[in-house]
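Participant: Predicted coordinates and the sequence they were generated for:
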Amino acid sequence: MSDRTIIDWPAWTASAPGRYVLDWEQAQLDSVVSNVFGYHALQLGLPQLDALRENRMPSRALVLDAASGASAPFTYPPRRRQGDVAGLPGLAGVDGRYAPAARTTLWCDLLDLPFEAQSVDLLVMPHTLEFTRDPHRLLREAERVLMPEGQLVILGFNSLSLWGARQSFGKMTGRPFVPAAQDLIAFNRIKDWLKLLGFELERGRFGCYRPPLARENWLTRFAFMEAAGDRWWPIFGAAYMVTAVKRVRGMRLVGAIKAKKPVLAPGLAPAATHKTPNPRI
């Protein structure tokens, strides 16, 4: 592990705990994004994780900035003429060095995304909130660019876990355990922020219940804690994934409108009938 205040992602993902967490997150993302359909899908930050590899949208891109956890040595490529790339207009820079095959890397300020409002169907933020200076503003940008009924997927480290406790202690001593430029954000706080922005929480899942150990052999010894933690203390997993759907007030998806027959007013009937008795003959 590095002795710097902030650990860069490439160094951490090459370590045993880094591979352990990313393997769990990759498996969760593969099962979630495969069932999301549309046209535009974006991953904000963390090129070491291919969040969209199981998604089948025709336009998928990786969006990075200097603070998104991509890598400490990463620098912005030279600015190019703005234009349409991968169907999304107004990009500040385009580069293919860090994106997976058949994907594009877009360089811009994540707090000021250069995309039109309601233009993205799926937005994945793997640990992006932990590297931005203003997580509230980043979530507002996500809400702005997502289409109605668009999906937002957030991954992060759980502050209410053994990993979160070691991270807090490590930052005080100058030896953090996980790479995060800002404080870890609790799962409940993420839920509150999403509700305030009009998102509807679809699912939340915790994982990685082994203790925060740096050596792979020790992590292997505590493999039994995966099943036990998922059953007995699920909210104390080291990592979490949140999936939310953008809801627009007053909008409702309906099927084909069926023509209704006009209802005729019922005829008025007398309250009582009076019969004239037959005359006697």
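Facilitator: Thanks, I have it. Residues are numbered from 1 along each chain as shown.
Participant: contacts and neighbour counts: CA atoms only from here.
Facilitator: Fine.
Participant: ranges for the strands of this protein?
Facilitator: 40-44, 59-64, 93-95, 104-107, 120-126, 146-157, 199-207, 239-246 (DSSP state E).
Participant: what comes up buried for the fourth one?
Facilitator: Using 16 or more other C-alpha atoms under 10 Å as the test for burial, strand 104-107 gives 104-107.
Participant: Number of residues surrounding residue 245?
Facilitator: 22 (other C-alpha atoms under 10 Å).
Participant: For it, which non-adjacent residue is spatially closest?
Facilitator: residue 151 (4.6 Å; C-alpha to C-alpha, 6 or more residues apart in numbering).
Participant: ok now do that neighbour, which residues does it touch?
Facilitator: Shown in contact with residue 151 (C-alpha atoms under 8 Å, 6 or more residues apart in numbering): 36, 121-123, 243-246.
Participant: Check residue 28 too.
Facilitator: Here residue 28 is in contact with residue 241 (C-alpha under 8 Å, 6+ apart).
Participant: and the direction of the top helix by length along the chain versus that of strand 146-157, what angle?
Facilitator: Ordering each helix of the chain by length in residues (DSSP state H) puts helix 16-33 first. Here helix 16-33 runs at an angle of 160 degrees relative to strand 146-157 (axes from the mean of the first three to the mean of the last three C-alpha atoms, to 10 degrees).
Participant: try it against this one:
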Amino acid sequence: MTELETWYSSTNGRYLLGLLEREIAASLDTAFGYHLAQVGATRCHPLFGGSPVRHRIYVSSRAGESVSLVANADELPLATDSVDVLIAHHSLEFSDNPHQALREMHRVLTPQGHLFVIGFNPWSLKGVNIALRARAGGSPWRGRRSLSTWRLSDWLNLLGLEEEEARQCYTVPPFGGRRIRAVVERCNAWCARHRLPAGGVYIVHAMKQVPGSTRPAQRARRARLIDLAVPKPVSAPRPAPTPRRGDNAA
């Protein structure tokens, strides 16, 4: 949504993007695989810069400079069990059918695949502000409701996604002059470091659990994503067999 993109272009929006990049970087660093997808409500805010996964696609409902695949979150044109790491950036709360969108993300994830859900926390200062603006008809919050971590956890469990970790940041939106903003930023850093559950934005990390499955990095597979297949490992040539005595006899 252009309104959400405009907000992320503001001073507070850029500050939040920096927080999200730092918070998610450590988890992405240990999430390996062949393919990564970010499904976003915006078109220009990739958060996968710290990922070791080489093939990355940015999915959005509208075309944009960073978008490599135009699709809705609740109808992903990706093969089943094909994505190793998936980042959902506000894509659930800005979807008309968030539960179906989560089902689609579960479908395209590989067994033991990583899912990172980023959303606004309704039980925070930012969440209260969003609720008030939504009641007043303010865009982009009009007609939208933030998804709480409790409700999200229930949905994850129903789908067989095991929650690994939940982080929160952006407890106090920065305001005022340079000195006041510096104090607020130190406060936000302290709250994030001590994992206080009052952050304006959460990052929930979950993994797709399938009985009898193994981690993608520990097995060879031929998963497909769009038109790209995982290359098969090249086997070393076998030595020629030694001829037995009498094989070349006339």
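Facilitator: Happy to help now that I have it. This one's a predicted model, so the numbers in the text were calculated from it and none came from an experiment.
Participant: what do we get in structure 2 for residue 137 of structure 1?
Facilitator: Residue pairing (TM-score structural alignment): residue 137 of structure 1 is matched to residue 100 of structure 2.
Participant: excluding its backbone neighbours, what's nearest that match?
Facilitator: In space, residue 100 of structure 2 is closest to residue 74, 5.4 Å off (C-alpha to C-alpha, 6+ apart).
Participant: now for the one you found: what does it line up with in structure 1?
Facilitator: Match for residue 74 of structure 2 (TM-score structural alignment): residue 111.
Participant: Was I right to think its match contacts residue 138?
Facilitator: Yes - assessed by C-alpha atoms under 8 Å, residue 111 of structure 1 is found in contact with residue 138 at 5.2 Å.
Participant: Tell me which residues of the longest helix of structure 1 come out buried.
Facilitator: Those would be 16-18, 20-22, 25, 28-30, 33, for helix 16-33 of structure 1 by 16+ other C-alpha under 10 Å.
Participant: Residue 147 of structure 1: which of those residues is nearest?
Facilitator: residue 33 (16.1 Å; C-alpha to C-alpha).
Participant: now for residue 188 of structure 1: what does it line up with in structure 2?
Facilitator: Checking with TM-score structural alignment, residue 188 of structure 1 has residue 150 as its match.
Participant: follow-up on the earlier one: the residue nearest to residue 100 of structure 2: how many residues sit nearby?
Facilitator: 19.
Participant: rewinding a little: could you give the number of residues near the match of residue 188 of structure 1?
Facilitator: Summarising burial for residue 150 of structure 2: neighbours were counted as other C-alpha under 10 Å, giving 9.
Participant: quick one: contacts for the residue nearest to residue 92 of structure 2 when sequence neighbours are not counted?
Facilitator: Nearest non-adjacent residue to residue 92 of structure 2, counting by C-alpha to C-alpha, 6+ apart: residue 98, 4.7 Å away. Contact partners of residue 98 of structure 2, counting by C-alpha under 8 Å, 6+ apart, are 74, 91-92.
Participant: again, but for residue 244 of structure 1
Facilitator: 151-153, 194, 199-203.
Participant: Would you mind finding the match for residue 64 of structure 1 in structure 2?
Facilitator: Using TM-score structural alignment, residue 64 of structure 1 lines up with residue 60 in structure 2.
Participant: go on, residue 166 of structure 1?
Facilitator: By TM-score structural alignment, residue 166 of structure 1 lines up with residue 129.
Participant: what about that match, how many neighbours?
Facilitator: Applying other C-alpha under 10 Å, I find that residue 129 of structure 2 has 13 neighbouring residues.
Participant: Perfect, I'm done here.
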